[in-house]
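Student: fold the following.
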Amino acid sequence: MGFAARLGVRNPTWIGLLAILAAGLGITSGIQPKLGLEATLALVFVAAVLGNVTVGLALFTVLSFLVVINVGGGALSVMKVAGLLLFMSWLAAVATRREREVRSLVKSEPVLVVAAVAWVSWAAISAVWAESSGAALSSSYRLLLDVLLLPIVFGAIRSREHFLWIVGAFVFGATVSAAFGLVQSGGARVTGSIGDADGEAALLVAALMLTAGLTAAFPRGSRRRLLSMIAGLIAVVGILGTGSRGGVVALGCVLVAAVVFGGRWRAQAFALLVAATAAAAVYLIVLAPSSASQHLVTSSSTGRTDLWKVGVRMWTAHPLVGVGLANFPISSVHYVQQPGALTRADLIVDVPKVTHNMYLEILDELGPLGLIAFLTLAGASIVAALRAARRFESAGDVSFELLSMSLALAIVGLLCADFFISGQYERLLWLLLALPPPLLALAPSRPDVR
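Tutor: As a prediction, the model looks like this:
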């Protein structure tokens, strides 16, 4: 049902407005073809989002990979507008559904919801004691938009096919980003459309796990299964091409996690761990660009350890409530002149950087309460994915059992990679965290229900 129909709008004036809009696009394209194309694509996105929240969510997922995040530029604003449109479409869908069709995220995942509310609320409250209350409030708004993906995704995914759409959109976006990076790297480290090697590697690790799940979900010999396998290969090459130590560590973490949580698939997971380790070693020695392989083996951390030292000093000085959300770059200058040499003080004084460790940054800015809230939220999401896997296993649904397991591993991989980057605002992280609850809702509640 279209957005206008869902809201009860039946005004023929819409036809006239569309005609005027089409004429305007035609004139714009004639004067500025690039601007006309961008406007057309934007309108297509708006129509898709407002017409069908699930299709809009899939497009939003792909767009999140293709629009480079630039806090000082327009890319972030574009994604904010896209997110608000998605939120409007979700509200319209919820408002027009019959009461028996509306599922409650609060009833399904109360721990996750309470943790999410506590996380955003505490972040906003931190503006009271923050050195820059404006930065804290602005970033709290960003967190709120990210957390809103939890109910949006829960409401948008109402069938197994819907779930495959969103996972497929994530894999497609990651594959395009990796392919773009591999083509454009010119022997340098792969940064993809994300524009950052470590961030690209983190998302590719998650995408690789999801491609494994899709490969298991699609029928043998099908075109979709072949495409998912190709996407997985591109993801592996992209991860190693980034030369990201965080990406390699995250990949190792998910392979170990696959062995730990593998259940009846533990033997296959262990074999995959051994094979992947050997293949990665061969690639890095024989095929990888020298810039990537050298970065992996060098001891240089490009200032990350100095940022971590300052982060530890900051938490020691503010052990209970932190310095306020988004205030690490602002307050870090106060902790330079303390015992302990810093080799890259410029990253703190001249061009202040984030912590490059999501957990330390949360601890610095929001204290233990903030970190506990986030870890509780993330843990509840992973547990929901594992519960879904067990339900599908009991029902004999092998494909969705493995897909559920791969989703849990994707989240684990991204969270491990975030030990080396500050990814708490990454909307694709929140998209992954939002996927397990609707998947669990789709899983049969009893073994005899197919």
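Student: make it CA atoms for all contacts and neighbour counts henceforth
Tutor: OK.
Student: so Met358 sits against Phe420, correct?
Tutor: Yes - taking CA atoms under 8 Å as the definition, Met358 is a contact partner of Phe420 at 7.3 Å.
Student: please generate a structure for the following sequence too, so the two can be compared:
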Amino acid sequence: MVTATTPALRDLLRRPSLAAAATVLLVCLPGGEKDLAATAAVHITPADLASLALVAVIAVPLLRGRLPVALHPLGCLLYGAVALAASVATATATAPDPAAALSGYARLVQVFVLVPVAVLLSLRDRFDLHLLLGALITAALIEGGIGVHQYLTGTGASYTGLPIRAVGTFGALDVMAMSGMVSFGLLAALALALGLRGSPAHRLPRRALYTAAALLTLPLAFSFSRGSWIACAVATAVLLLRTDPRLALRWAAVGVAGAVVLIGGFGVAADSLTERLASIATVSHTPDQSVTDRYDLWTTAGRIWLDHPATGAGPRGFAQQRDSHAPLRLSSAGDAEDGTIGFRREPLLSPHNMYLLVLSEQGLLGILAHTALCLVLLTRSLRRVGRRCRNGAGLAATALLVWLLADFLYADIGGPTTVLTSTILALATHWSLPPTPRPAAPPPSAPRPVASLPVASPPVASSLVAPLPVAFRPVASPPVAPLPMASRPVASSPGTSLPGVCPSAVPLPAVSPPGVSASGVCSREASPSVAFWPVVPPPEAPPAAAPRPVAPPPVASRPVASSPGTSLPGVCPSVVPLPAVSPPGVSASGVCSREASPSVAFWPVVPPPEAPRPAAPPSASPLPVAPPAAAEGAADR
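Tutor: All right, here's what the predicted structure looks like:
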């Protein structure tokens, strides 16, 4: 059994998605209350270190070109535009603290470019997607369980003077961190359960996921985070309406019943839940102090942008220019209190709106780049989600992206859960702009394919020019039918190649050896195979004088007597008798020679007339002779 499980464990440890899942789980670890780099105002958490390690793990094979997947071209363009906008804003920053601007730039590139791309390239199949979503659900259940315990035991953060606010392991300084983590787990569990609907074989996992989603509603309610409530409701509504509208109505009824049970069943802070829920409808005409401060922060961001419309004030420029642009009624800080840190005043260093933060710090260039990224991911994700969609990972990516974009209306990045923003962007990009697989490279030991040499096709007789017969070696056996030659006659001089017969051009020697045909190329006896004459390099000819022009020779029109049995050397591929006397302008070989003209005229070969047969000699037997008459008379007497 150990031998069987070892390859599976080895394959799991080699997956980069394991580092991405570890990054999600490390978010739950408390990161302390002090910054590691106080001068740059950077709060480094264990999750940040894990995300940077993931970037390094992906960067090494990426630079070597060994990653099995590649980014979508549109994804490269969108993330490149975000990085470019942040770079331009940093280069033109007017903030008095350059170190803060550089640290802010590093944070922006980490959250919106490096970590999303690294997580995206680590997701290679469905197992990686489910591993990452499972890590989200696990972390949400851990934080949710701690939050419910804080609410029931009164050990949470202070809310209206009561320590009942569930904050998980993040403390009172990050009161929205636990609510965001719980929302991610709830939406992931619900989406995976919807992806398994209609499958009887997955009934048990589907029920477990529905149960996990229902349990996570308790810590979400005890977080008293109106922004997380609204974002979770919007994402759930979009998810259910896109997959099954009838199921959306059922869940709406279940949600109302659950709210009634929560408000009426927990008497310790039922009034606080009711008041918090009712305040959502009254924020427009009777806002509380937190809502008023948020409106003033939005106004401050708009004023900063008006001073730097093109490229903004630079990263972390809002915090440095807030006091010079804020209204007088804006509170300088917010109250935070729990059993660990006591009572503390936390300065308001962000506008609590991600879009206004980008606009004030990166100007029009930055807001256009971020808006393009968000709109492309949202539209392409919603287009792929429908009633027939059974891809739970795709449904989860769409729901998480909707939650993030809705939450950005009244929140921004910051705190230990900022790395989860990168994870959501990676999931949404994988669903809307999936990476393209790269072709596998051949192993180093495998030989490379070599292009084969072209093979000449067999000669085909042309319908315009009659082919000449191929010469054969004279033998005592009965004559064999000649092989067809090229489609047109070509005269070859000694030492040149003869095209058209053999599959390769063979140079002809000046003198043919005995017993070989005059063509010097192919011979055939009784066997159907063709034997090739070995190539002999032609001898070097002495330099000849310039040829004098010769008039085209006339072609003989009548047969000329020749001595039978002789072969024609040099050019013509047939055995013909040599004439006794060559006509004027014709060579002794029987072929018309022409030097000035590139064409060659052939002397038609006519077999010599057969010699007349000699008369038969007279017979040697004597003819019968009649007896003489005298002899006959003497006998009578």
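Student: and the lengthiest helix in the first structure, how far out from the chain middle?
Tutor: Ranked by residue count and defined by DSSP state H, the top helix of the first structure is helix 358-394. From the chain centre to the centre of helix 358-394 of the first structure is a distance of 14 Å (CA atoms, centre = their mean, to the nearest Å).
Student: so for that helix, what gets flagged as buried?
Tutor: Counting neighbours by 16 or more other CA atoms under 10 Å, one finds that the buried residues in helix 358-394 of the first structure are 358-382, 384-394.
Student: likewise stretch 279-291 of the first structure?
Tutor: 280, 284, 288-290.
Student: average offset between stretch 370-382 of the first structure and the second structure?
Tutor: Once the two models are superposed, stretch 370-382 of the first structure sits on average 1.9 Å from its counterpart in the second structure (mean CA distance after the TM-score superposition for the first structure).
Student: so where is that stretch in the second structure?
Tutor: Using TM-score structural alignment, the residues of the second structure aligned to stretch 370-382 of the first structure are 366-378.
Student: please apply the same query to stretch 20-31 of the first structure.
Tutor: On the basis of TM-score structural alignment, stretch 20-31 of the first structure is assigned to no residues in the second structure.
Student: report the buried residues of that stretch.
Tutor: 25-26, 28-29.
Student: who's in contact with it?
Tutor: With CA atoms under 8 Å, 6 or more residues apart in numbering as the test, stretch 20-31 of the first structure has contacts from 35-37, 39-40.
Student: again, only using 7 Å
Tutor: Contacts of stretch 20-31 of the first structure from elsewhere in the structure, counted by CA atoms under 7 Å, 6 or more residues apart in numbering, are 35-37.
Student: neighbours around the counterpart of Gln110 of the second structure in the first structure, how many?
Tutor: If you follow Gln110 of the second structure across to the first structure using TM-score structural alignment, you land on Leu145. Burial of Leu145 of the first structure is recorded as 19 neighbouring residues (other CA atoms under 10 Å).
Student: so Leu145 of the first structure is in which element?
Tutor: For Leu145 of the first structure, the enclosing helix or strand under DSSP states H and E is helix 133-147.
Student: go on, Trp119 of the first structure?
Tutor: In this assignment (DSSP H and E), Trp119 of the first structure forms part of helix 110-125.
Student: with His295 of the first structure instead?
Tutor: With secondary structure defined by DSSP H and E, His295 of the first structure is part of helix 290-297.
Student: when you compare where the following helix or strand past that helix runs with where helix 358-394 runs, what's the angle?
Tutor: From helix 290-297 of the first structure onward toward the C-terminus, using DSSP H and E, the following helix or strand is helix 304-317. Using axes from the mean of the first three to the mean of the last three CA atoms, to 10 degrees, the interaxial angle of helix 304-317 of the first structure with respect to helix 358-394 works out to 100 degrees.
Student: who are the packing partners of helix 304-317 of the first structure?
Tutor: For helix 304-317 of the first structure, the helices and strands in contact under the criterion 3 or more CA pairs under 7 Å, 6 or more residues apart in numbering; DSSP states H and E are helix 358-394.
Student: show me the helices in the stretch 51-200 of the first structure, by range?
Tutor: Along the stretch 51-200 of the first structure, the stretches classed as helices by DSSP state H, counting those that start in this stretch are 53-66, 75-96, 105-108, 110-125, 133-147, 149-156, 160-184, 197-217.
Student: excluding its backbone neighbours, what's nearest Gly415 of the second structure?
Tutor: Take Gly415 of the second structure and drop its neighbours on the chain: the residue closest to it by CA to CA, 6 or more residues apart in numbering is Asp174, 6.5 Å away.
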